[in-house]
Structures are given as structure tokens and as C-alpha cells.
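[1] Whatever this is, show me its structure:
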Amino acid sequence: MNDDQQALIASLEAQETTLVFTRFDNADAWRLGSAMVATAIERNLPVTIDIRRHGQQLFHVALPGTTAENDSWIERKVNVVNRFGAASYLVGRRLAVSGTALDEARGVEPRLFAAHGGAFPVRIKDVGVVGTVTVSGLSQADDHAFVTEMIGVFLGV
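    All right, here's what the predicted structure looks like:
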């Protein structure tokens, strides 16, 4: 693993321990999602935003420039977080470094999983992962960066 990859993975792992909620309910999903939409519109980002808790979709919006394909990417990224309990981008970077594919050998159907950036776990302190905040429409690094930036703002970290 080169130094850049190692630094990226360390940074992504740090986000997992820093961006932790103390609670997360429907009103929190609405506030976070609404803030994400406002920022995306301000920045003219063509993204679809999706927030879920325990498998229930609490917030979903598709901004101009997106298609149904973005919804498919969201489903596949969410499956990665739910399966591995970590951000889809972190899972993807770990797989890339190890030279491993996300396939039947790992016990998953590739067409249902995408280890690409954009889905981040809603992790509650002393509870664990209870949901996801997902963006699709930008490069995987930018999808991930937007999600983590907005969660950080929401949490005040």
C-alpha cells in the first residue's frame, strides 16, 4: 500500500469514529436532508440524496441532472454499508488496496453491491450503525466528501 492510499484509508477511518450521532430520528433525517438539499442547490450539484434508518427511507430527493440510475447506485452503496458496517468508500478503498473484488467470493452478488463512495453509516454512540446517508451523482470521492461534510456540519464537528 502506498503512502497516499494509507493516508486516505486512515482519514476515512477517522471519519467513522468522529461522525457519530447521539440520536437519529425522523426529524433529524428531515433537518439533515433539507440542509443537504439547500447546499446542493446552492452549489448546483446534480445529486440524489437518500437517508434511511433501519431500512426505512426517511428522506429522498433527486435534483436536476440526476436519473433513475442514481437511485440504483444508492441502493447498491447502501447495501455495502449495511453488509460491512462502514462507509461504501472506505470499503472500496480497502478492497482496492488488498486487490480484492466485491464478488461472490466475498459472499455478495456484485450487481447488488457497489463499494463506491457516497454512502455513510448513521452510527449512534453506544448503539452502532442504524442507517445510511447516501449521495449519488458526482465522482465517488466527491459523493463521499459531500456526505461527510454535511454530517460534520449537522453534528457540529
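[2] make it CA atoms for all contacts and neighbour counts henceforth
    Noted.
[3] do you know how far P64 is from G131?
    To G131, P64 is 25 Å away according to CA to CA, to the nearest Å.
[4] Please say which of these two ends up with more neighbours.
    G131 (25 against 12; other CA atoms under 10 Å).
[5] any residues touching the helix or strand where that one lies, and which ones?
    Here G131 is covered by strand 128-136, with elements defined by DSSP states H and E. Applying CA atoms under 8 Å, 6 or more residues apart in numbering, the contact partners of strand 128-136 are 47-55, 70-71, 73-74, 77-78, 81-82, 85, 118-124, 143-144, 146-147.
[6] Only the buried subset of those, as a ChimeraX command please.
    To isolate the buried subset of these in ChimeraX, counting by 16 or more other CA atoms under 10 Å, use the following:
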select :47,48,49,50,51,52,53,70,71,73,74,77,78,81,82,85,118,119,120,121,122,123,124,143,144,146,147
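[7] Alongside the first, I'd like the structure of this one:
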Amino acid sequence: MRYSLPELLQQETELQFSRFSHDDAWQLGSLLRTLAAEQQAALAIEVHAYGQQLFGCAMAGTSQDNLHWLARKRNSVLRFGHSSLYLGEYQRDKGQEFEQQPHIDASQYCAHGGSFPLRLQGGGLIGAVTVSGLPQREDHQLVLDALRQLLAGG
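    As a prediction, the model looks like this:
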């Protein structure tokens, strides 16, 4: 599934928290793990907020490579304030590759789907939720599904 840039921006506006605690991070990470297990997907999962990792999980079938992808995706979201999928799609629409920009260190940043900004309503960026293990649009969709479920109270 390909999302338009306006759709990706709308997701970021829609999926914001009134508050976000360590317990919320645990719930979000646990929900992502459950959803991945239901799909029989091997994922690395991270919920990063307030400058620290609040949830981390590497499911059976993942490798250190997945952890590297987590860090690069998260770094991009925290630096630029948009989902990693948005960053990649934005550059592709301009005929460029995110990682080939002169100010980007591709060993530290990437624009592949799977990391999404954690924002407080009326506030700012507080962190990122990130997964790695599926194709990038599926990683992105899994994060969306979990955020929507958690924000709906489920």
C-alpha cells in the first residue's frame, strides 16, 4: 500500500496522545509484539520517549541488523519530526533518495517505513515508536494499527 504525503501527515495529526507514560510505552510495545506474533512476523520493537528506551523487544528470528534499522529509523524521526515512511516518500516525490543527501549520514539515519513520531496533543515530539522486520509499508501499517488500537482504549 502506498500512502500519499497528505495521508501520512494526517496520520501524524490524528495519532497523538493526551499524555504518555512509561506504562503507555509498555502497553504500546506489548501490543506491537502481540500483533506481530499473530501475523507470525519476527520483529524488533522499540518505544523511545523522553530521551530513553521505554520498551525494547527482539522477537525470535530477528538479528542485530534489525536493531541497527531501529536506531536509524528512530534517529530520523527524532531529527526531522515525521514518520520514517513520510521522509522517504517526500524525497522520492522530489526525485531524490533520503540517504544520499549531503547532510545525512546513512549509517545513522534512514527513511524506511516503521518509525512513527510520538506526540502530545498541543505539545511536541516526545519520542518515536519503531519496528523492523517486515517490508517498510507493512512495518508502518503495523505501527498505525497498534497506535489506533491503544488510542481507542483497547
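[8] So after superposing, what's the score?
    TM-score of the superposed chains, computed with TM-score structural alignment, normalised by the length of the second structure, equals 0.93; 153 aligned residues with a CA RMSD of 1.7 Å.
[9] quick one: the strand holding G131 of the first structure aligns where in the second structure?
    Using TM-score structural alignment, strand 128-136 of the first structure lines up with residues 124-132 of the second structure.
[10] Now do the matching stretch: distance to the chain's middle.
    5 Å (CA atoms, centre = their mean, to the nearest Å).
[11] Grab the nearest non-local neighbour of the counterpart of S83 of the second structure in the first structure.
    Aligned by TM-score structural alignment, S83 of the second structure pairs with A87 of the first structure. Nearest non-adjacent residue to A87 of the first structure, counting by CA to CA, 6 or more residues apart in numbering: F120, 4.4 Å away.
[12] Please name the residues that touch T18 of the first structure.
    Taking CA under 8 Å, 6+ apart as the criterion, T18 of the first structure is in contact with V157.
[13] What lines up with it in the second structure?
    Matched by TM-score structural alignment, T18 of the first structure corresponds to E14 in the second structure.
[14] what's the answer for I74 of the first structure, then?
    Mapped onto the second structure by TM-score structural alignment, I74 of the first structure lines up with L70.
[15] returning to what we had before: so how far does the strand holding G131 of the first structure sit from its counterpart in the second structure?
    Mean deviation of strand 128-136 of the first structure relative to the second structure after superposition (mean CA distance after the TM-score superposition for the first structure): 0.5 Å.
[16] Show the subsequent helix or strand relative to that strand.
    Going down the chain from strand 128-136 of the first structure, the next helix or strand is helix 140-155, by DSSP H and E.
[17] T22 of the first structure contacts I124, correct?
    Yes. With contact defined as CA atoms under 8 Å, T22 of the first structure reaches I124; the gap is 5.3 Å.
[18] L102 of the first structure against P110, yeah?
    Yes. When contacts are counted by CA under 8 Å, L102 of the first structure is listed as touching P110 (6.3 Å).
[19] Which one's more surrounded, the two?
    A count of neighbours by other CA under 10 Å puts L102 above the other of L102 of the first structure and P110, at 19 against 14.
[20] Which residue in the second structure aligns with that one?
    Under TM-score structural alignment, L102 of the first structure pairs with F98 in the second structure.
[21] average gap between stretch 71-81 of the first structure and the second structure?
    For stretch 71-81 of the first structure, the mean deviation from the second structure after alignment is 0.4 Å (mean CA distance after the TM-score superposition for the first structure).
[22] Now for the equivalent of Q149 of the second structure over in the first structure, how many residues are close by?
    Taking TM-score structural alignment, the alignment pairs Q149 of the second structure with V153 from the first structure. By other CA under 10 Å, the residues close to V153 of the first structure number 14.
[23] one step back: what's near enough to touch the match of S83 of the second structure?
    Listed by CA under 8 Å, 6+ apart, the contact set of A87 of the first structure reads 16, 80-81, 117-121.
[24] out of those, which one sits closest to D4 of the first structure?
    G117 (16.9 Å; CA to CA).
[25] and that closest one, what pairs with it in the second structure?
    Using TM-score structural alignment, the equivalent of G117 of the first structure in the second structure is G113.
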